[in-house]
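> pasting a predicted model and its sequence here:
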Amino acid sequence: MAEHRSAIGRDRRADPRVHHVSERPRLLILVTLAEAGGAQTFVAALAEGLKERYHIEVAAHGPEGALADACARLGLPFHHIPSLRRAPHPWRDFRAGLEIRRLVERVRPDIIQVNSSKAGFVARIALRRLSVRVVYVVHGWAFRRGGLGSFAYAQAERATAPLTDAIVCVSERDRAAAEARGIASREILHVVHNGIAVPERPLLRGRWPDRPVLVCVARLAPPKNLQSLLIALAQPGLEPWRLRIIGDGPDRPRLEAQRAALGLGHRVEMLGERRDVDAQLIAADAFVLPSDSEGLPYSILEAMAAALPVVASDVGGIPEEVVDGTTGVLVPRGDTGALARALRELHAHGEDARRMGVAGHARAREGFSREAMVERYDAIFRDLLKKAIPGEIRPELAQVDHVTAGVEAD
């Protein structure tokens, strides 16, 4: 572990001190933005599951948003990081690093758990000389999205991996991608699937309707590729479907224009951010997510918990959630024809679609419980807390060091 960190000169001995880890350690959770999203849902779920075992504080760019609201509900401190934004900006990113470092020096966590590529990069650079254990959770590698930035993203991840005590991937596919790209050594890579609270019994919806409701919960931005969903929905044979899109983002004006151009205004509702997502899922008949890239989306787990059949792209960790032909249908990324065929078949065989939804509920309950996720993260954190940071003076070793120094002096 020490050799792995030293690759780019992490020197935790620059901050030597006696570090007391209490029975209830201090945990700081950092994510880029406080807006609604999968990473924020994960942070809220993890914080709620661990708040009796750790002193937890949460930080993100706010000061408002779904995550700030969740912290208020849970009674957890929320810290606004003014300069931490999604888009790259050298001077603003430098300021964000200073803000994160000052927060860590003030809060003095035993562990900082960082989420998302941007927060992960900025925080690890800023904290490289502080005595704090860093756990980085990857909600889908940015370099897997392709495009011109793929090489740069991979290089950034390789450069900052030595500043990390543990890297947690949310899917086996992401761990395999990290190993294939040489991002980090196998010893610090872990896989922990996202988890969710699932009702004990599935919702039983009754007969398949003549005009089924399709729901999509997503940020209206790349890489969700909702444009392909509208194109698919406009194809012949899909007239019975009604679509409700929940979420907001920079692509909204373009999607509204596309909806009008395709003549879908009477069939597609754009509901924006909602606080009643659970109720919207209950009122739906199927769920769709046509993303170009993903980690292990919470939106799909929420749909499975609501006993909805899922139609989604075969990308990222989605095949680890959705069993093709059993709990839903997987389609190739960007293939609007395949997406249209899947929706057409789902409507033609409504009773099979209902059975898929019930099977999805069982799969979510058995394989993606919040309790299992929380226990895995707790085990990773506790294991790291047992290991001394290079240069750190642990209380149980301080007396030994003092006696040894006396013997050497004699």
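In hand now; what should we look at?

> going by C-alpha atoms from here, please, whenever you check contacts or count neighbours.
Will do.

> need the helices for the stretch 151-300 of the chain, in chain order.
172-180, 226-233, 252-261, 277-282, 298-305 (DSSP state H, counting those that start in this stretch).

> just these: most buried one?
helix 298-305 (a mean of 25; mean count of other C-alpha atoms under 10 Å).

> counting contacts, what elements does it pack onto?
Applying 3 or more C-alpha pairs under 8 Å, 6 or more residues apart in numbering; DSSP states H and E, we find helix 298-305 packed against helix 38-50, strand 286-289, strand 310-313, helix 350-367.

> give me that answer again for 7 Å
helix 350-367 (3 or more C-alpha pairs under 7 Å, 6 or more residues apart in numbering; DSSP states H and E).

> list the buried residues of the helix it packs on.
Residues of helix 350-367 classed as buried: 350, 352-365, 367 (neighbour count, 16 or more other C-alpha atoms under 10 Å).

> so how far is it from its chain's centroid?
The chain centre lies 23 Å from the centre of helix 350-367; the measure is C-alpha atoms, centre = their mean, to the nearest Å.

> the helix or strand that comes right after it to helix 38-50, inter-axis angle?
Next helix or strand after helix 350-367 toward the C-terminus (DSSP states H and E): helix 370-385. Counting by axes from the mean of the first three to the mean of the last three C-alpha atoms, to 10 degrees, helix 370-385 points 80 degrees away from the direction of helix 38-50.

> could you check the angle helix 370-385 makes with helix 350-367?
Orientation check (the same axes, to 10 degrees): helix 370-385 against helix 350-367 gives 30 degrees.

> one more to weigh against that first structure:
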Amino acid sequence: MKSTPAEQNMTESLEQPRLVVHLIHQLDAGGFENGLINLIRNMPPERYRHAIVCLKDYSDFESQLQPRGVEIISLNKREGKDFGHYLRMFKALRALQPDLIHTRNLSGLEGQLVAALAGVKLRVHGEHGRDMFDLYGKRLKYQLLRRLLRPLIGHFIAVSADLEHWLIDNVGAEPQRVSQIANGVDSIQFHPRLGPPAAVGPAGFMQDNAFVIGSVGRMVDVKNHATLVEAFLRLIASPHPSHQRLRLLIVGDGPARAECVDMLTRAGASHRAWLPGERGDIPQMLRAMDLFVLPSLAEGSSNTILEAMATGLPVVATAVGGNTELVKPGFTGILVPPKSPELMAAAIADYCRIPEMGGRHGMRARSQVIAHHSLPAMARGYMAVYDALTNASPCTAAQEKRA
């Protein structure tokens, strides 16, 4: 017997949005974490609900997600081998009973097996970048792990073409089960400065004609901030008069911060650099910069590059991973080889000596972000993957028709 329209409407109203669990290493300050928050904020709540399971812990993101009713669970995984966290993960997934789990990067990969054992039938895995200990994704034991768990994964998501090709060519994922979805950025929050740069930093750091070289990100080995510091020290040691305007601003915290501070102190350049640690006002920090530099050894698709481009900044970045897809040499920025402080210094010097070039490249960079890296476009990409796996429930189809 067919349902009446009234009965169909009642069924639709009773059916809850599907629950997606995002399994990540840690919810802390960083581009990857901001990307997840932006994704949740830009997905319609009537389509999908969300929960976040952190292998380690989380910081103050709970307040940002509270209006969305997002539950955040910490598994408190200890350093090294902690087999107990697998049991805690299993229990959390059994309690949540999600429709779909979305794991990310190598640290979350084993969650695919735990999810399968916990009865989660729909499983997605995303690759956002590689770690310091496996920069090119070729380490044998991790290759074996990825290939072993590959049959459990319903669909892969890569944030760059580089990672998409690697998943297909090295991991053996079927091309039709891999989607490349570009990261998105809030081009309203991250906008060009509307007047003179703000006087940030301690007294004496900024001058009227200062040219601020900036970078944002966790200060860990893979981000390689020491190369940027070395390039900066080379420039201010040169006799060129324009280099006396240079200032260095690195926003972020981590184990490499002390090394960079020590390099600057030993060179007697502390008064020309500011490393404030972690900050909550990244848009304002970016608007204090004249040039953004990312010296990473490896990248997936850098959210900080996108935020800098949205702010109207030219970008000097290393020619690794997804950087080569975001930065257009001679058009929006300059690419240099990793661990090449002399070439990085030369690229920075070009922008310092030819300020109009930075203005042109920065305007083009913002236009590129608006055209290709909007948050709604990113959310639509993820929803297409989720919808394909969940087969778009009758409730979802009806809501789409009404919209």
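It's in. Computed from a predicted model, the values in this text were never measured in an experiment.

> and the furthest pair within the buried residues of helix 350-367 of structure 1?
350 and 367 (25.5 Å; C-alpha to C-alpha).

> show me the strands in the stretch 1-150 of structure 2, by range?
Using DSSP state E, counting those that start in this stretch, the strands found in the stretch 1-150 of structure 2 span residues 18-24, 48-54, 71-74, 100-104, 122-127.

> I should have written the stretch 151-300 of structure 2 there, sorry.
For the stretch 151-300 of structure 2, the strands defined by DSSP E, counting those that start in this stretch occupy 155-158, 178-180, 211-216, 246-251, 273-277, 291-294.

> find me the equivalent region of the shortest one in structure 1.
Think strand 178-180 of structure 2. Residues 189-191 of structure 1 are where strand 178-180 of structure 2 lands when matched by TM-score structural alignment.

> mean shift of that stretch relative to structure 2?
Taken over the aligned residues, the distance from stretch 189-191 of structure 1 to structure 2 averages 1.0 Å (mean C-alpha distance after the TM-score superposition for structure 1).

> and that stretch, how far from the chain's centre?
Counting by C-alpha atoms, centre = their mean, stretch 189-191 of structure 1 is centred 14 Å from the centre of its parent chain.

> ok, and what's touching that stretch?
Applying C-alpha atoms under 7 Å, 6 or more residues apart in numbering, the external contacts of stretch 189-191 of structure 1 come out as 166, 167, 168, 169, 170, 171, 172, 175.

> go on, stretch 202-220 of structure 1?
Residues external to stretch 202-220 of structure 1 that are found in contact with it (C-alpha under 7 Å, 6+ apart): 224, 240-252, 284-289, 299, 306-307, 350-351, 358, 361.

> hmm, back to that, of the contacts of stretch 189-191 of structure 1 - the most surrounded one?
Counting neighbours by other C-alpha atoms under 10 Å, residue 169 comes out on top of these with 27 neighbours.

> which position in structure 2 pairs with residue 380 of structure 1?
Using TM-score structural alignment, residue 380 of structure 1 sits opposite residue 385 in structure 2.

> hmm, back to that, out of the strands of the stretch 151-300 of structure 2, deepest packed?
Note that of the strands of the stretch 151-300 of structure 2, strand 291-294 is the most buried (mean count of other C-alpha under 10 Å), with a mean of 27.

> quick one: that one aligns where in structure 1?
The aligned range for strand 291-294 of structure 2 in structure 1 is 286-289, by TM-score structural alignment.

> if we can go back for a sec, winner for burial among the strands of the stretch 1-150 of structure 2?
Of those, the one with the most neighbours on average (mean count of other C-alpha under 10 Å) is strand 100-104, at a mean of 25.

> distance between that one and the chain's centre?
16 Å.

> ok, residue 164 of structure 2 - contacts?
158, 178, 180.

> which one in structure 1 is aligned with the first one?
Looking back up the chat, that one is residue 158 of structure 2. If you follow residue 158 of structure 2 across to structure 1 using TM-score structural alignment, you land on residue 169.

> cool, and residue 85 of structure 2?
Checking TM-score structural alignment: residue 85 of structure 2 goes with residue 96.

> burial of its match, as a residue count?
Residue 96 of structure 1, neighbours per other C-alpha under 10 Å, totals 22.

> residue 89 of structure 1 now?
Using other C-alpha under 10 Å, residue 89 of structure 1 is surrounded by 12 other residues.
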